[in-house]
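Engineer: I would like the atomic coordinates for the input below:
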Amino acid sequence: MSDLFDQPASRAAPSALRPLADRLRPAALDAVIGQDKVLSPDGPLGAMLASGSLSSLILWGPPGVGKTTIARLLADATDLAFVQISAIFTGVPELRKVFEAAKLRRTQGRGTLLFVDEIHRFNKAQQDGFLPHMEDGTILLVGATTENPSFELNAALLSRAQVIVLERLSLADLERLSQRAEQELGRALPLAPAAREALLEMADGDGRALLNLIEQVAAWKIDKPLGTEALAQRLMRRAAKYDKSGEEHYNLISALHKSVRGSDPDAALYWFARMLEGGEDPRFLARRITRMSVEDIGLADPQAQTVCLHAWETYERLGSPEGELALAQAVTYLALAPKSNAGYVAYKAARAAARATGSEPPPKHIRNAPTTLMKEQGYGSGYAYDHDAEDGFSGQSYFPETMKRPVFYYPVERGYERELKKRVEWFAKLRDKRGA
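Structural biologist: Coordinates of the predicted model:
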């Protein structure tokens, strides 16, 4: 039974038929490129191996960073049988066979490292099915996922496994990988220096994608090194990783929002462009930048909200791609506008106070008194009409009678709110003076 799932090296295809990515798969953990933070002696995996106490793991990282390779090498380093399945193609019957094979292997004195690719694609019930086999030692689970485990995996599963974060490969990592590929191929890539750098950038941090690109380039029959334009004509740039409903979506909109809040128009435009290039709906961006104008600029520049609404309207009239320029200009305006979240903070504080005070009624002097009975009860009695008062300000209290007067709005010394702060302070002095 175990022969169905174990994958011994003796069944590997002849070298000439194997893809370059498979031929360059590292034979030892210290040969893995780009993951020194987790594999070094001080890293989490290095420390586990040194202590001889490997636990179940979730390897979280983008495609092509070595998740499968690391799992294989961990099995080798701990003398565990390596069994690989994919959550996409494996159902309950296949899982039962895997667990039965692992139990049999255990009775023979050998443990099993079960590598589950795309583990986030298993539903809750399927994920729960791993738990008893992890707890009794039948399997040591190593799951691989490109999605945030916090959102995609059960809390029970996460409590029994350590999450290891793997990072996308840097350009330096990709260059090291390309040099290994050239050694394996026995020749240098026919690319000019600038084209070589462009090739690395096309891989977008994905080592497997780079090796696939290198295989294509190495197969070309050309007389002289290619430049960047010739390379671009022959190869398509890899699409940037972007899931409009996944974590990357929220990461990028967070980056855009924080760049605007940090008054960095260049960074804000960069993240705005990244989202458009990833296929984001410009209307979603229009809504979000309008929210930014209210939340982070507010009354420091009341015009900011109008700019955003006009940009949104312009996009609706022009559509893509012309209308996206109006949104980009709004992003730039927001980044350079004076910042204040005083209105946002005041709103949240007022909501909290409203929840805390329940159904406290308004003071009687500002209640309507349309009937004789209500007038007899004192409704409207003592109300001071502000337009008749000195400076157009009566200074009366408008809070519930049992409520101590709070302060929610604290304008900042930036932009137009400087003027509003002067008004707030002026009315506060008049209120004190008139004994409100």
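
Engineer: use CA for all of it now, contacts and neighbours both
Structural biologist: Fine.

Engineer: so where do the strands sit in the protein?
Structural biologist: Remark: strands assigned in the chain by DSSP state E are 57-60, 81-86, 112-117, 140-145, 162-165.

Engineer: dump those to CSV, plus mean neighbour count and distance to residue 197.
Structural biologist: Listed next are the strands of the chain as CSV, based on neighbours: other Cα atoms under 10 Å; distance: least, Cα to Cα, whole Å:
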stretch, mean neighbour count, distance to residue 197
strand 57-60, 23, 27
strand 81-86, 20, 34
strand 112-117, 24, 31
strand 140-145, 25, 29
strand 162-165, 17, 26
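
Engineer: and this one, so I can compare the two:
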Amino acid sequence: MEAEAPRPLADRLRPANLDEVVGQDHLLRPEGGLRRLLQARHLPSLILWGPPGTGKTTIARLLARDSDLEFTALSAVFSGVADLRKAFDEARARRREGRGTLLFVDEIHRFNRSQQDGFLPYVEDGTVTLVGATTENPSFEINAALLSRAQVLVLHRLDDAALEALLQRAEAALGTDLPLQAEARTALRALADGDGRYLLNMAEQIDALAPEAPLDTAGMADLLQRRAPLYDKAQDGHYNLISALHKALRASDVDAGLYWLSRMLDAGEEPLYIVRRLVRFASEDIGLADPNALQQALAAKSAYDFLGSPEGELAIAQATIYLAVAPKSNAAYKAFGAAHRAARDTGSLMPPLHSLNAPTRLMKDLGYSAGYAYDHDSPEAFSGQDHFPEGMRRQRFYRPSDRGVEARISERLANWERLRREQRGRDSG
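Structural biologist: Sure, this is the predicted structure:
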């Protein structure tokens, strides 16, 4: 009776062999990583890292079949210590009979650190071949000890060609073409957002509702509603998208910057988190090439504080555009880093005496402030006096670019260096 029970389309279309898996050619082509592992006839423990609906569970099942291993599945969401102990006991019993076990753990990152440590002895002695599936970055979510005993394989979100292949399989299984106009079919694939399971579920829903005429994009959207984008404000998506925004602005790609800003806001990101990155970007990647950049970023913060969402988000967009089109320079960022390293390396060198104030007679007697040249009394208000510590040679930390305001700053610094050389010549003469 179970075999006759209705099954979702996504389950009915689950690949029967690795050749039927779509979208993961980098792993499954003849020279791909998984194929090489199978050809070596020694399957190590694996961590399959990828977005939902990319085939992690299916690949684990097929690996067990192709490696002659018993497939045992657990979900970290629903399983506890008792379930793990039972799985390990059963695997140990099979091993005594000469049979191996592939233990598949879905959402393995949801097990806490001590639970993950519990896998170690069974993985090390070969009681189980562990295949863990995760949507989160294993570097952050999987214990280092367990990670060192497993190979991480990255699964990609399904591209448009892979999603179209799945749609064609769905239509073959349903025995009919989906009632969609061409642009609606394209929009359906985009709505799936790389998730094959979600795409098949939507295809099944469209077929079940059986619209009388082929749907356009708007009609399909009304039928299916809008899918919330994949995004976790506390996990990998949060850091990936803010990194994409930062790098788009650094590349002066204003349109890509607005896209990633919109993606984050659309997913519910805290706007002030984004503004904090914009403020940092203004100092790190623009600096004095355009001193107004920092003011624009801070003004966006003030405007958002005053207006809130959604009105204040326009100020954030304005700042994003300004930062993207501003001249770029990391000279201040690099100068501060170099000065910081020099400060650590030189320890506790005292300032030269002429740099020190002498508010008391004792300090004057000790030579504090002796020989200080008041720059405003010098030609061009520049004395050329050295203010580095005694015993430390002059160093040049700040090297302005030739872009924006820094081009004028560079000319000013060059003039001061010329005056400084002339002063040294007079002093030595």
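
Engineer: got a TM-score for the pair?
Structural biologist: TM-score for the superposed chains, counting by TM-score structural alignment, normalised by the length of the second structure: 0.97, backed by 425 aligned residues with a Cα RMSD of 1.2 Å.

Engineer: and the strands of the first structure as a markdown table, adding distance to residue 381 of the first structure?
Structural biologist: A markdown table is the format used below for the strands of the first structure (distance: least, Cα to Cα, whole Å):
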| stretch | distance to residue 381 of the first structure |
| --- | --- |
| strand 57-60 | 68 |
| strand 81-86 | 76 |
| strand 112-117 | 74 |
| strand 140-145 | 68 |
| strand 162-165 | 67 |
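
Engineer: residue 177 of the second structure maps to what in the first structure?
Structural biologist: Structural alignment (TM-score structural alignment) places residue 177 of the second structure against residue 188 in the first structure.

Engineer: pretty sure its match is touching residue 178, no?
Structural biologist: No: between residue 188 of the first structure and residue 178 there is no contact, the gap being 9.4 Å when judged by Cα atoms under 8 Å.

Engineer: more crowded one of the two?
Structural biologist: residue 178 (21 against 12; other Cα atoms under 10 Å).

Engineer: circling back: so what's the match of residue 177 of the second structure up against?
Structural biologist: Remark: with contacts taken as Cα atoms under 8 Å, 6 or more residues apart in numbering, residue 188 of the first structure is in contact with residue 182.

Engineer: repeat for the one 10 residues further on
Structural biologist: By Cα under 8 Å, 6+ apart, residue 198 of the first structure lies in contact with residue 228.

Engineer: what's the answer for residue 416 of the second structure, then?
Structural biologist: Residues in contact with residue 416 of the second structure (Cα under 8 Å, 6+ apart) are 382, 384.

Engineer: aligned partner of it in the first structure?
Structural biologist: Using TM-score structural alignment, residue 416 of the second structure lines up with residue 427 in the first structure.

Engineer: what's the local residue count around residue 2 of the second structure?
Structural biologist: Residue 2 of the second structure, neighbours per other Cα under 10 Å, totals 6.

Engineer: quick one: map residue 272 of the first structure onto the second structure.
Structural biologist: Aligned by TM-score structural alignment, residue 272 of the first structure pairs with residue 261 of the second structure.

Engineer: and that match, how many neighbours?
Structural biologist: 23.

Engineer: leaving out chain neighbours, which residue sits closest to it?
Structural biologist: The spatially closest residue to residue 261 of the second structure, leaving aside those adjacent along the chain, is residue 245, at 6.5 Å (Cα to Cα, 6 or more residues apart in numbering).

Engineer: measure the aligned residue in the first structure for that neighbour to residue 66 of the first structure for me?
Structural biologist: In the first structure, the residue paired with residue 245 of the second structure according to TM-score structural alignment is residue 256. Distance of residue 256 of the first structure to residue 66 of the first structure, computed by Cα to Cα, to the nearest Å: 29 Å.

Engineer: contacting residues for residue 420 of the first structure?
Structural biologist: With contact set as Cα under 8 Å, 6+ apart, residue 420 of the first structure has these partners: residue 411.

Engineer: can you give me the distance of the corresponding residue of the second structure for residue 61 of the first structure to residue 26 of the second structure?
Structural biologist: Residue 61 of the first structure maps onto residue 50 in the second structure when the alignment is built from TM-score structural alignment. Distance, residue 50 of the second structure to residue 26 of the second structure, using Cα to Cα: 13 Å.

Engineer: between the two, which one's more packed in?
Structural biologist: residue 50 (19 against 15).

Engineer: what's stretch 26-43 of the first structure aligned against in the second structure?
Structural biologist: The aligned range for stretch 26-43 of the first structure is 15-32, by TM-score structural alignment.

Engineer: tell me how many other residues crowd the residue nearest to residue 261 of the second structure.
Structural biologist: By other Cα under 10 Å, 28 other residues sit near residue 245 of the second structure.

Engineer: do the same with residue 42 of the second structure
Structural biologist: For residue 42 of the second structure, the count of nearby residues is 10 (other Cα under 10 Å).

Engineer: could you do residue 157 of the first structure as well?
Structural biologist: Count around residue 157 of the first structure with other Cα under 10 Å applied: 21.

Engineer: ok, it - contacts?
Structural biologist: Applying Cα under 8 Å, 6+ apart, we find residue 157 of the first structure in contact with 127-128, 130-131.

Engineer: for the second structure, longest helix please?
Structural biologist: helix 405-428 (DSSP state H).

Engineer: how about the contacts made by residue 220 of the second structure?
Structural biologist: Applying Cα under 8 Å, 6+ apart, the residues near residue 220 of the second structure are 180, 184, 188.

Engineer: assess the claim that the first one and residue 214 are in contact.
Structural biologist: Meaning residue 180 of the second structure. Yes: proximity of residue 180 of the second structure to residue 214 meets the contact threshold set by Cα under 8 Å, at 4.6 Å.
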